[in-house]
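A.B. asks: Attaching a predicted model along with its sequence, questions to come.
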Amino acid sequence: MKKTLVAAAVPLMFSTLAHAQSSVTLYGLFDVGLVYTNNAAGHSQFMATSGNINGSRWGLKGSEDLGGGVQALFRLENGFSAMTGRLGQGGAEFGRQAYVGLSTSKLGTVTMGRQYDSVTDYTYMFEAADIWAPYYFAHPGDLDNGAGGNRVNNAVKYASKSYGGFTFGGLYSFGGVAGEFSRNQVWSVGANYQRGPLAVGAAYVNARDPNFSYFGNNPNSSTTASNMTASTVYSGYASAKTMQIVTAGVSYKLGKATLAGMYSNTQFKDVGSLANLPSVGAGGSAKFHNAEASVTYQLTPALLLGASYDYLKGYGINEAHYQQGAIGAVYLLSKRTDVFADVGYQHASGTDSTGHPAVANLTSVSASSTSNQVLAVVGLRHRF
């Protein structure tokens, strides 16, 4: 009798589990291109590149219905170079995103893992480099993380449901240093409202010991040296105790055109607080105002045109100015495949974070030997 009951219960149990299981989706994106830079460390340069407008990636995401409006969810997202097959994000296998959490239809979603901060979540849609322009034309050095170059480890995140187009949320990252609760911690908050043609958003990020917590959280990152060498815009401030970012943006759709504007203020506070790291202007704080205006125009259902202008002003320790303009086009070959072409220019003046005369330094490109730098790119994207 017992054997009969067990035999009957086993298929019923698996039937229930199969019913509760939702789906697991494999997805990805290839972004490849050819890039010309007129001056990279004093020489013109041609490159075959991966990750121009979007980083090449593959990922798995899924959810399970737990009943009562509750779901379990996860995402694993790997970044890589389509040109070499090399892992992105400093050698992290799932360096783009890796998290698991619970979502409810009434209260929102809580996730834990490696995730984007609130700047990326709530104001990314106002920056040209997140919509049609390549990462090279992000705000200089992507110092405000407006284009999402940095992720946060050991993070707990809350994201609300939508209340008539209004969403909000926040993130907290545990530093993990015994006896020092605030060391290496990162926290952020943000909100966004989208209704009809209008979208507005704002966010705040606070990172303690940013050289290690914010810029140095990949497998290949150094635990003693500078991890902030990617751009002369901020490389001299690796010894800052705290990094603070405030962003705000707005966009409005007018027929086929969308107008957008974004402002950010980024500060590296108490430079010189972390020993044995670049500390130009030690004892003070380096601050940056950044403003961008852009327009996109859907000329045809398949052709999108874009133009942007960005101005970055440094103040506090050093005073540097960066002016940057870009134009581009994206043409859809299908719903999943498109080609793109972009060209941009940056002009620098003043004194940069290294204490030297500022030179042009487009994001993720070797700095120019002069105050000017031009970059052009043509490429192909395919999604699956």
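C.D. replies: On my side now, so go ahead. Residues are numbered from 1 along each chain as shown.

A.B. asks: Every contact and neighbour count from this point should use C-alpha atoms.
C.D. replies: Will do.

A.B. asks: gap between residue 73 and residue 308?
C.D. replies: 37 Å (C-alpha to C-alpha, to the nearest Å).

A.B. asks: so how far is stretch 335-346 from its chain's centroid?
C.D. replies: 18 Å (C-alpha atoms, centre = their mean, to the nearest Å).

A.B. asks: Apologies, that question was intended for stretch 3-13.
C.D. replies: 50 Å.

A.B. asks: Name the surrounding residues that touch it.
C.D. replies: By C-alpha atoms under 8 Å, 6 or more residues apart in numbering, no residue outside stretch 3-13 reaches it.

A.B. asks: In addition, the following structure is provided for comparison:
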Amino acid sequence: MKKSLIALAVLAASGAAMAQSSVQLYGIVDAFVGTTQDTIKTPGSKSQTVVESGGLKSSRWGMKGSEDLGGGLKAGFKLEQRFKSDTGALDGVNFKGESSINLSGNFGTVALGRMGTPYDDLRGKTNAIADTNLSPVGDTIKNAKADYTDKTDNTVAYVSPTFNGFSGAVAVSFNEDKTDKLDATSHTSLKLQYANGPLLVGYGYQKEEAKAKGGADDSTFNLLAGSYDFGVAKLVGGFQTAEYTVANAQVGDQDSYYFGVQAPVAKNINVYFGYVNSKYDAVKAGDDVKATGYTLAANYVLSKRTDAYIGYKNIKKENDNTGADQGKYTQLAVGVRHAF
């Protein structure tokens, strides 16, 4: 009898502890059929029919959890692996989607590991086409010159609480590649934002430093962005600047602007349009580049977890000095996304 009472007490204590913590398995499986053509990377290439993964969001699975430590303090973690739904192959190595642990409370949240940057969070909230892979923003900016790094390893991050709509976040990444001759490379990212009701506005900053022999190779990004939800439609947009240096000498700068509209046209049908313009002005004469892109898309919500979608993306690249065509990228995608 005594042993039974002890066993019951252990089970009760275990149940109480389990009630204060949780682990969730989640994921997305996304695949589409369509056509792609990329004469920017491969001049002369032809349009081809494809079955690919991640038309809207990259296919992934992950685990996340939290534990109530008492006194308003919580511990949490997130592990996320990307994969290709069309082939079953891993997309990257191990948990490259995210691998982090955090402590949160009234002071905010402190996190360690691999994660998205604060700059990326602001861009995502104001990106066209609901921040999906159909958005023309990132691909167009990369084709003009380059874009920011969205996730960083070896990161220490802090996210503040929200005060009357205002919040902020900062993250520093240490790449742990210091040598006896070179300092370690590093990334610094921050955002400040105001979100209240239908309005969101924010500023983002990110500097990516690569210490090279003879000087530093740096990329510095600044972003002003916002969104407003009118109910009948949501407008998003932003203006991004970038400066690039090699061996401490500036090689060029890049200005990009984008906007998008998201409108529910029926109870379970949404339409999207996004446009982006990006110009790279090189210090070297004649190397200026202009890229423009747009996407028109729609999704049909089948349930809380599943939707079907169709989208067309078009990106054009040209020499901004002569107007000479430097290729185009087109994608037509018809697919299904399921979240679990």
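C.D. replies: Cool, got the structure. Being a predicted model, the structure only gives us computed values, none of them experimental.

A.B. asks: Tell me how they score on TM after superposing.
C.D. replies: The TM-score (TM-score structural alignment, normalised by the length of the second structure) is 0.86; 324 aligned residues with a C-alpha RMSD of 2.9 Å.

A.B. asks: Could I get the full set of helices for the stretch 51-200 of the second structure?
C.D. replies: 118-125, 137-144 (DSSP state H, counting those that start in this stretch).

A.B. asks: Residue 162 of the first structure and residue 42 of the first structure, how far apart?
C.D. replies: Residue 162 of the first structure is 50 Å from residue 42 of the first structure, by C-alpha to C-alpha.

A.B. asks: Those two: who's more crowded?
C.D. replies: Using other C-alpha atoms under 10 Å, the more surrounded residue of residue 162 of the first structure and residue 42 is residue 162, with 16 against 12.

A.B. asks: What does residue 377 of the first structure correspond to in the second structure?
C.D. replies: Under the alignment (TM-score structural alignment), residue 377 of the first structure pairs with residue 333 of the second structure.

A.B. asks: Now its match: closest residue in space, sequence neighbours ignored.
C.D. replies: Nearest residue to residue 333 of the second structure, sequence neighbours excluded (C-alpha to C-alpha, 6 or more residues apart in numbering): residue 34, at 4.5 Å.

A.B. asks: and that neighbour, how many residues sit next to it?
C.D. replies: Neighbour count for residue 34 of the second structure, taken as other C-alpha under 10 Å: 18.

A.B. asks: and what of residue 331 of the second structure?
C.D. replies: 21.

A.B. asks: quick one: it is in a strand?
C.D. replies: Yes: under DSSP: H, G, I helix; E, B strand; the rest coil, residue 331 of the second structure falls within a strand.

A.B. asks: so residue 157 of the first structure sits right up against residue 174, yeah?
C.D. replies: No: applying C-alpha atoms under 8 Å, one finds residue 157 of the first structure not in contact with residue 174, separated by 11.5 Å.

A.B. asks: Between the two, point out the one with more neighbours.
C.D. replies: residue 157 (25 against 18).

A.B. asks: Now for the more buried one: which residues touch it?
C.D. replies: If you count contacts by C-alpha under 8 Å, 6+ apart, residue 157 of the first structure has them with 110-112, 169-172.

A.B. asks: in the longest strand along the first structure, what's buried?
C.D. replies: In the first structure, assigned by DSSP state E, the strand with the most residues is strand 21-40. Of the residues in strand 21-40 of the first structure, 28-40 count as buried by neighbour count, 16 or more other C-alpha atoms under 10 Å.

A.B. asks: can I get those residues in TSV with distance to residue 286 of the first structure?
C.D. replies: Below are the buried residues of strand 21-40 of the first structure laid out as TSV (distance: C-alpha to C-alpha, whole Å):
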residue	distance to residue 286 of the first structure
28	38
29	37
30	37
31	35
32	36
33	35
34	35
35	32
36	32
37	29
38	30
39	27
40	26
